[in-house]
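Trainee: only geometry, no sequence info:
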């Protein structure tokens, strides 16, 4: 008889701190049925990893509200690398990965450091009198948007357009979406698609060193190219996934560091730990908590069989606190060397932007350590009310000592 769980993922106490709830569920069974969601949930690293890697569990796009017209929102998902399986996924990933391989991450490395420093200047100005500064609004949110804008070649006067579009679209990945949120997501999708079509048209006639130009130029071994809809969708995915994940790793991670002062001090004393610290930030408080798949045939996962057409969700936050894989999983350890977290996914859907995300996170953390060694929490961070995409709305801090 399969184990069922009644864990309410959107309950305030779960959103606030899901990890004790995951641990209690993990003691019962590695995979459990959730009647309210109508899907299986995984609570261990092994079962989540299996969900992400098993080919008979597909990422199959279907409108959640088939009676609600959302043509632009649907367009940016039907053609997405994330929402397709082989052979379409194989073709898309080959072309996108080849375009990324043209040196865009290394090209952006010094620019990311420059942007982080420029934003740190704003933080320093705002907090110079000892006042409270919101590190999310002034630093964590703008940085990944600016990096993605640089990557795509979006002109600086248009940077302010991107974050509202992304914020409206990603609300659709939660549960309990309102009519107003659906309308806002479709409007944002439509405006973003229109903007990107114009950008693609411009890059076709005037190529630059940006990723859009590389995506346009890339061909596979059979001479195939990305269609315009696939180009637009890829750019949208990079913004939504890249922005949301990075801002939430910074927000969740700096919150963890400032409530574990010994770990903040370890980084101040030994900057060589920044790379392992970034991986621990992702593991300790995962920015993406849930990733759905659908069985295309009856598929065993753990001790259950996921029947064809049934959904199963990998709970990434639960996987990343599994004591079988991570000794003392609830401890926050910036020097944790053996860290096979699932924060970037696994299998064929492993995040294609992971190298760029790591550059952003390493630069972001290094800049904070260098510029604001006496950074302190002014009050408890305000957590976002969503479960799937986990982050904080605001991170009130003081700079205390004079920044270097």
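Mentor: The structure has been received and is ready for your questions. As the structure is a prediction and not an experimental result, all values here were calculated from the model.
Trainee: switch to C-alpha atoms for all contacts and neighbour counts from now on
Mentor: Fine.
Trainee: can you show me the helices along the stretch 151-300 of the chain?
Mentor: 159-170, 179-205, 211-217, 228-259, 261-269, 274-284 (DSSP state H, counting those that start in this stretch).
Trainee: residue 107 is nearest to which of those helices?
Mentor: Closest to residue 107 of the helices of the stretch 151-300 of the chain, according to Cα to Cα: helix 211-217, at 10.8 Å.
Trainee: packing partners for the closest one?
Mentor: Applying 3 or more Cα pairs under 8 Å, 6 or more residues apart in numbering; DSSP states H and E, one finds that helix 211-217 contacts helix 88-100, helix 142-152, helix 179-205, helix 228-259.
Trainee: could you export the ones you listed as TSV, including distance to residue 134?
Mentor: Listed next are the helices and strands packed on helix 211-217 as TSV, based on distance: least, Cα to Cα, whole Å:
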stretch	distance to residue 134
helix 88-100	33
helix 142-152	12
helix 179-205	25
helix 228-259	10
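Trainee: now mean neighbour count and distance to residue 360 too, for the ones you listed, in JSON lines please.
Mentor: Converted to JSON lines, these look like this (neighbours: other Cα atoms under 10 Å; distance: least, Cα to Cα, whole Å):
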{"stretch": "helix 88-100", "mean neighbour count": "18", "distance to residue 360": "16"}
{"stretch": "helix 142-152", "mean neighbour count": "23", "distance to residue 360": "7"}
{"stretch": "helix 179-205", "mean neighbour count": "17", "distance to residue 360": "23"}
{"stretch": "helix 228-259", "mean neighbour count": "22", "distance to residue 360": "8"}
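Trainee: for residue 374, find the nearest of these.
Mentor: It's helix 228-259; of those, that one is closest to residue 374 (Cα to Cα) at 9.9 Å.
Trainee: tell me the angle of the closest one relative to helix 179-205?
Mentor: Here helix 228-259 runs at an angle of 120 degrees relative to helix 179-205 (axes from the mean of the first three to the mean of the last three Cα atoms, to 10 degrees).
Trainee: from the chain's centroid, how far away is helix 228-259?
Mentor: Its chain's average C-alpha position is 4 Å from that of helix 228-259, according to Cα atoms, centre = their mean, to the nearest Å.
Trainee: same check, this time on stretch 92-108
Mentor: Remark: stretch 92-108 is offset 19 Å from the chain centroid, using Cα atoms, centre = their mean.
Trainee: try stretch 190-198
Mentor: 22 Å.
Trainee: what residues are up against residue 346?
Mentor: Residue 346 sits next to 49, 52-53 when contact means Cα atoms under 8 Å, 6 or more residues apart in numbering.
Trainee: who wins for neighbours among these?
Mentor: residue 52 (23 neighbours; other Cα atoms under 10 Å).
Trainee: these two touch, right, that residue and residue 343?
Mentor: No: between residue 52 and residue 343 there is no contact under Cα atoms under 8 Å: 11.5 Å.
Trainee: for comparison:
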């Protein structure tokens, strides 16, 4: 019989800052472990690679959609619907189950095809060069400069804005809206504060994209919004304007924050490892392997949640119908059964397929785009500034939802 564990250490300040010792303890329990729903809300925690892959592909385990939240509250007007941030998230493709999930996902996925992502490469390089110029300007004379504010946050906003069709002059506004909106899913007692900020951001993002849709409908351009409006008008895509708004918000946030923290995480990992940094500069063709190891070693999005639509089990751990399982993607990426010496940063490890973008029907739409941003940005940054160094200890986010940094002060000379 497996020991029932508790998540209090993971949800503590230290656990949020560094969850990997907790994950190592979990791996000694096997692939999954039972929890006490009265204490931790979830019936099970799933942390092994094989177990997570099963859960993510099993239609018995469903995303926490609006219908599921409604039945939890048993009231005419569920309280969660009074929070605009939660309502927007739950209407987006990221929180839909079949059949609506594929109806909405199919037209969106066309924007992230391999061909479309490859076409964006010149624009990505142009945006990287522009941000590197600004980093050089602000860091002249050895002045410390915040790498996150100067490059890691604005670059993904530029790139996803380019794809979606957000005018360049508006993109600097998005980082201040995206992070509060996304943090409403952070577990723990501070969630009320995140909800208040997230609701405000959701209202402003909804108003912005509603206006932008009207503008593109009147004057189409070569961007995702115009393409989706054309598909809507022709009947090849079935979604309302309200669904389009919530999915544009969701796409911007999903395509933004994962890349932000992957870039920051990648920089700190390489600055701590001079030999790896030198190899990447000398052999930029190794960039894809380095990016995969960065995503594995310091996973930007640490977890997701699924609920069981019927009585089932995960690797022998029972999950009753209607209960939830906490799925730790970051732990899967440190599973010693899947990755020998999981706590060693090793870009040359074979078969390095990470769980950072999930698997199955909800595999991240923007995975290829996020990878390309990292593959281009890190070598360009380190070649441009061979003396780039930390100017002090980075400030961590101390979140479980997103694992990364608030600030990374660097000097470039």
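Mentor: Structure's in. What do you need? Keep in mind that what you see is a predicted model, and the values were worked out from it rather than measured.
Trainee: closest to residue 68 of the first structure out of the helices and strands packed on helix 211-217 of the first structure?
Mentor: helix 179-205 (8.8 Å).
Trainee: about what we covered before: need the contacts of residue 346 of the first structure in JSON lines with distance to residue 315 of the first structure, can you?
Mentor: JSON lines is the format used below for the contacts of residue 346 of the first structure (distance: Cα to Cα, whole Å):
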{"residue": "49", "distance to residue 315 of the first structure": "10"}
{"residue": "52", "distance to residue 315 of the first structure": "11"}
{"residue": "53", "distance to residue 315 of the first structure": "14"}
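Trainee: nearest to residue 272 of the first structure among those residues?
Mentor: Using Cα to Cα, the shortest approach to residue 272 of the first structure within the contacts of residue 346 of the first structure belongs to residue 49, at 29.4 Å.
Trainee: quick one: map residue 201 of the second structure onto the first structure.
Mentor: Using TM-score structural alignment, the equivalent of residue 201 of the second structure in the first structure is residue 188.
Trainee: I misspoke; the intended subject was residue 307 of the second structure.
Mentor: For residue 307 of the second structure, the residue aligned by TM-score structural alignment is residue 294.
Trainee: before we move on, what about residue 387 of the second structure?
Mentor: Aligned partner of residue 387 of the second structure by TM-score structural alignment: residue 374.
Trainee: for residue 220 of the second structure, see how far away residue 56 of the second structure is.
Mentor: 37 Å (Cα to Cα, to the nearest Å).
Trainee: which residue packs closest to the residue nearest to the spatial centre of the second structure, ignoring adjacent ones?
Mentor: With distances taken as Cα atoms, centre = their mean, residue 258 lies nearest the centre of the second structure, 3.6 Å away. Distance criterion Cα to Cα, 6 or more residues apart in numbering; nearest residue to residue 258 of the second structure, sequence neighbours excluded, is residue 300 at 5.8 Å.
Trainee: what do you get for residue 29 of the first structure?
Mentor: Closest to residue 29 of the first structure by Cα to Cα, 6+ apart is residue 3, at 6.6 Å.
Trainee: again with residue 407 of the second structure
Mentor: Closest to residue 407 of the second structure by Cα to Cα, 6+ apart is residue 395, at 5.1 Å.
Trainee: show me what contacts the one you found?
Mentor: So residue 395 of the second structure contacts 405-408 (Cα under 8 Å, 6+ apart).
Trainee: follow-up on the earlier one: residue in the first structure paired with the residue nearest to the centre of the second structure?
Mentor: Residue correspondence to the first structure (TM-score structural alignment): residue 258 of the second structure is matched to residue 245.
Trainee: now that match: how far from residue 308 of the first structure?
Mentor: Residue 245 of the first structure sits at a distance of 31 Å from residue 308 of the first structure (criterion: Cα to Cα).
Trainee: residue 176 of the second structure and residue 155 of the second structure: what is the separation?
Mentor: Noted for residue 176 of the second structure: a distance of 14 Å to residue 155 of the second structure, by Cα to Cα.
Trainee: kindly report the same for residue 60 of the second structure.
Mentor: Applying Cα to Cα to residue 60 of the second structure and residue 155 of the second structure gives a distance of 38 Å.
Trainee: so which bit of the second structure is stretch 354-361 of the first structure matched to?
Mentor: With TM-score structural alignment as the criterion, stretch 354-361 of the first structure aligns to 367-374.
Trainee: tell me the buried residues in that stretch?
Mentor: Residues 367, 369-374 are the ones in stretch 367-374 of the second structure that count as buried (16 or more other Cα atoms under 10 Å).
Trainee: pretty sure the match of residue 258 of the second structure contacts residue 282?
Mentor: No: between residue 245 of the first structure and residue 282 there is no contact under Cα under 8 Å: 9.3 Å.
Trainee: now stretch 186-196 of the second structure, how far from the chain's geometric center?
Mentor: So, by Cα atoms, centre = their mean, the centroid of stretch 186-196 of the second structure is 18 Å from its chain's centroid.
Trainee: so the match of residue 307 of the second structure makes contact with residue 55?
Mentor: No: the pair residue 294 of the first structure / residue 55 is not scored as a contact, 10.3 Å apart, by Cα under 8 Å.
Trainee: more neighbours, these two?
Mentor: Neighbours per residue, other Cα under 10 Å: of residue 294 of the first structure and residue 55, the larger number sits with residue 294, 22 against 17.
Trainee: which ones are touching that one?
Mentor: So residue 294 of the first structure contacts 57-60, 308-312 (Cα under 8 Å, 6+ apart).
Trainee: nearest to residue 9 of the first structure among those?
Mentor: Among the contacts of residue 294 of the first structure, and counting by Cα to Cα, the member closest to residue 9 of the first structure is residue 312, at 14.8 Å.
Trainee: helices along the stretch 1-150 of the first structure, start to end?
Mentor: Counting by DSSP H, counting those that start in this stretch, the helices of the stretch 1-150 of the first structure are 12-16, 19-26, 45-53, 71-78, 88-100, 104-126, 135, 142-152.
Trainee: out of these, flag the one nearest residue 334 of the first structure.
Mentor: Nearest to residue 334 of the first structure, of the helices of the stretch 1-150 of the first structure and by Cα to Cα, is helix 19-26 at 18.7 Å.
Trainee: before I go, just wanted to say thanks for your time.
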